[in-house]
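> sequence unknown, structure follows:
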């Protein structure tokens, strides 16, 4: 079977190469085919925007809907992938115009205006444009009722649509910015800095889990297709390969799987259910307590157990939407690095996670004492050392103490904002997630310690 797959891949590359040569023969010899250049370069350069729906880094791993889709396409071509991520749409389009990226993969809406200047791959979804406001604020029912600070992204399809609507509603006014992305504009609405913005429905779905105060006033533009965008000069061979690729991922379920992973199944980290946790500590924990004790390696086994509950609620067969599996929710790459052969084997998973935590703990400067060192190690365990180090540096720049968890946990959420993450070495991260992660585990750990104390007193 493996040989058959390899042969099929070789045949696909051969067919693409034949298409490239045939089209090149009919074209100007001084202007080589763009797909031919990509194959000869052996690298696909994909332009995208930072953000959870497109591309971001979590520790040493790369993730995002567009990243995974681009990875599939580069594998389809048999070449390497180079993600080129920027902070605003204007810069991204400029890179495509200058030939610095081969294609843009950033949930770009296909509009008539854009079709006049660019080529598009087949659509892989549809999004509507929603006018968003904060619950309890002004609630306009139509375009002519919008009154307040109204800001959208520059060069976006939202701005293009508003230009057309203004022809019907001359009093409509708004501001355009290239200093903030959609997620930052949504946060500005939540924080009361602006009254309204427009975002795509998929972006809103991804962010409402973090900002439940967001509400939709009305749909400002009905569903439109989204697609990868190519230069007008991109050759037919390149477009043909994309047509075949998107047809394949549509029929084999890849698109559906990625959509469910990043949009349908996306959930925020669970809050504390103390009664449920206490019950689980009495019923489930005894099955695994000896494993936690055996592999704690110098750390309090109850902390390791608290990490496990946060990850899976002590379920050895658990599965997360991000690809984690098992009682410690390890992803495949991390499991391989930790020599975990089966993520569904609770013993192996616990052993590997204890090793990972100790690695993170050892990287924290020795001058930092517990419990701060422990909380830093937990944050690094969740998002990787690089993002934690970015937050510590930023904390120091802002006059805080980079060795104090209380100061750093105030800074971590800032790494969602472009004005902070654009200068950070490891870039964008949802910094509020590790804060909740650490606080949840601290609460579980404290409860386990309290339960142990109760048992001692009873005995």
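Noted; the coordinates are in hand. Only a predicted model underlies this, so the values are computations on that prediction, with no experimental measurement involved.
> please count neighbours and contacts with C-alpha atoms only from this point.
Fine.
> show me where the chain has strands.
Per DSSP state E, the chain carries strands over the ranges 43-49, 56-58, 61-63, 80-86, 103-109, 118-120, 125-134, 151-153, 175-177, 197-200, 214-231.
> so where's the longest helix in this structure?
helix 432-458 (DSSP state H).
> now the residue nearest the centre of the chain, nearest residue through space, not along the chain?
For the chain, the residue sitting closest to the mean C-alpha position, by CA atoms, centre = their mean, is residue 52 at 2.6 Å. Distances taken as CA to CA, 6 or more residues apart in numbering place residue 64 nearest to residue 52, at 5.6 Å, with adjacent residues excluded.
> now the one you found: how far from residue 263?
Computed with CA to CA, to the nearest Å, the distance linking residue 64 and residue 263 is 11 Å.
> alongside the first one, take a look at this:
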């Protein structure tokens, strides 16, 4: 209610009682208006720091990486891996320290991101619509396709087990890592071919463990990204990874949906860094170089050989008591 309206009321009720009433009412209006404005000013002054600001203020970027022969592993006591080196370069450019958690559990990964335990998921995440409902993806790091991993026909593997087309998947049992896009892709493929595919979600073994199980004949089929499959084919020459079961898909990192400024920073960084010689060298080292096969066959490779140093048993025992990653301590 404005002062003009109050004056009109005063003229209609020109007596002392009315005047006192209107004067009191005017005071309440002024007081309420000032309080409202003060509250608005105070709210404007209160600034909630963004995720990127918190990371820079604390000097720590909390990252979760998966443990395999490409993303993160330890070789001769030194942490290595495609995603590991990207994260280290990112933190160097941000002038922060990485706090790395190693986890192959996808459910734990996404829950940890949403709860604030992690700031960044630095894994080979396939960008899908269901996942976009939960997290925000960065610009793609690369593209890949999903392929079927199976054994080549041999004396130990009859031709009847070898699959040539996606139609041959009908009725077959395929093991995939739990909570991955491979499971959803096989369900969709089952609808497309009009026949059921028996998909077994493995909650214990990761992608590369399942690949090795196929190579050893413990299971017949699994699914993984093409670049990882081609890399593992160097380790296991008896594998065939030629059957594609998806179109090319984007692979990216993920942050919380509300981390707009962090995502914007990461998008710029990824686009710029992918154009550098350093990025090309990192990619070549882990996906194209013949030295990769040699590292994997070494007893000092933390996945294939599992040996980092002669003190491994002692480190493992101490790390287990404190729920630490013994590989990070030994390295």
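Sure, I can see it. Computed from a predicted structure; not experimentally measured.
> the second structure: which residue goes with the residue nearest to residue 52 of the first structure?
Under the alignment (TM-score structural alignment), residue 64 of the first structure maps onto residue 81 of the second structure.
> tell me who's in contact with that match.
Taking CA atoms under 8 Å, 6 or more residues apart in numbering, we find residue 81 of the second structure in contact with 69-73, 286.
> residue 124 of the second structure matches what in the first structure?
Under TM-score structural alignment, residue 124 of the second structure pairs with residue 107 in the first structure.
> over to residue 183 of the second structure?
Looks like residue 183 of the second structure aligns to residue 159 there (TM-score structural alignment).
> now swap in residue 213 of the second structure and tell me
So, by TM-score structural alignment, residue 213 of the second structure is matched to residue 188.
> tally of neighbours for its match?
18 (other CA atoms under 10 Å).
> just residue 311 of the second structure next, same as before
10.
> do the same with residue 100 of the second structure
19.
> kindly report the same for the one 4 residues further on.
For residue 104 of the second structure, the neighbour count with other CA under 10 Å is 20.
> list the contacts of the corresponding residue of the first structure for it.
The pairwise alignment with the first structure assigns residue 104 of the second structure to residue 87, based on TM-score structural alignment. By CA under 8 Å, 6+ apart, the contact set of residue 87 of the first structure is 49-50, 181, 418, 422.
> of these, which are reproduced in the second structure?
Of the contacts of residue 87 of the first structure, the ones still in contact in the second structure (both residues aligned by TM-score structural alignment, their matches' CA atoms under 8 Å) are 49-50, 181.
> show me which of these are buried.
Using 16 or more other CA atoms under 10 Å as the burial test, these include 49-50, 181 as buried.
> residues contacting residue 247 of the second structure?
Applying CA under 8 Å, 6+ apart to residue 247 of the second structure gives the contacts 145-146.
> any idea what it aligns with in the first structure?
Checking TM-score structural alignment: residue 247 of the second structure goes with residue 222.
> tell me the counterpart of residue 94 of the second structure in the first structure.
Using TM-score structural alignment, residue 94 of the second structure pairs with residue 77 in the first structure.
> same question, residue 226 of the second structure
Checking TM-score structural alignment: residue 226 of the second structure goes with residue 201.
> now that that match has come up, it's in contact with residue 131, right?
No: the criterion here is CA atoms under 8 Å, and residue 201 of the first structure misses it with residue 131 at 9.7 Å.
> just the helices in the stretch 1-150 of the first structure please.
Ranges of helices in the stretch 1-150 of the first structure, per DSSP state H, counting those that start in this stretch, are 2-25, 34-41, 65-77, 89-97, 112-115.
> hey, which of these is tucked in deepest?
Highest mean neighbour count among the helices of the stretch 1-150 of the first structure (mean count of other CA atoms under 10 Å): helix 65-77, with a mean of 20.
> distance from that helix to the second structure after superposition?
Its aligned residues in the second structure lie a mean 0.7 Å from helix 65-77 of the first structure after superposition (mean CA distance after the TM-score superposition for the first structure).
> other SSEs contacting that helix?
strand 43-49, strand 80-86, strand 103-109, helix 254-259 (3 or more CA pairs under 8 Å, 6 or more residues apart in numbering; DSSP states H and E).
> at 10 Å what do you get?
Packing partners of helix 65-77 of the first structure (3 or more CA pairs under 10 Å, 6 or more residues apart in numbering; DSSP states H and E): helix 2-25, helix 34-41, strand 43-49, strand 56-58, strand 80-86, strand 103-109, helix 236-251, helix 254-259.
> which among those is found nearest to residue 441 of the first structure?
strand 56-58 (19.3 Å; CA to CA).
> on average, how far is that closest one from the matching bit in the second structure?
Mean deviation for strand 56-58 of the first structure: 2.0 Å (mean CA distance after the TM-score superposition for the first structure).
> check which residues of that strand are buried.
56-58.
> what span of the first structure lines up against stretch 52-61 of the second structure?
Counting by TM-score structural alignment, stretch 52-61 of the second structure corresponds to 35-44 in the first structure.
> show me what the matching stretch is in contact with.
For stretch 35-44 of the first structure, contacts defined as CA atoms under 10 Å, 6 or more residues apart in numbering pick out 13, 16-17, 19-21, 23-24, 33-34, 45, 70-71, 73-75, 77-83, 101-103, 234-241.
> re the thing from before, what sits in contact with each of residue 64 and residue 263 of the first structure?
Taking CA under 10 Å, 6+ apart as the criterion, residue 64 of the first structure and residue 263 both touch 52-53.
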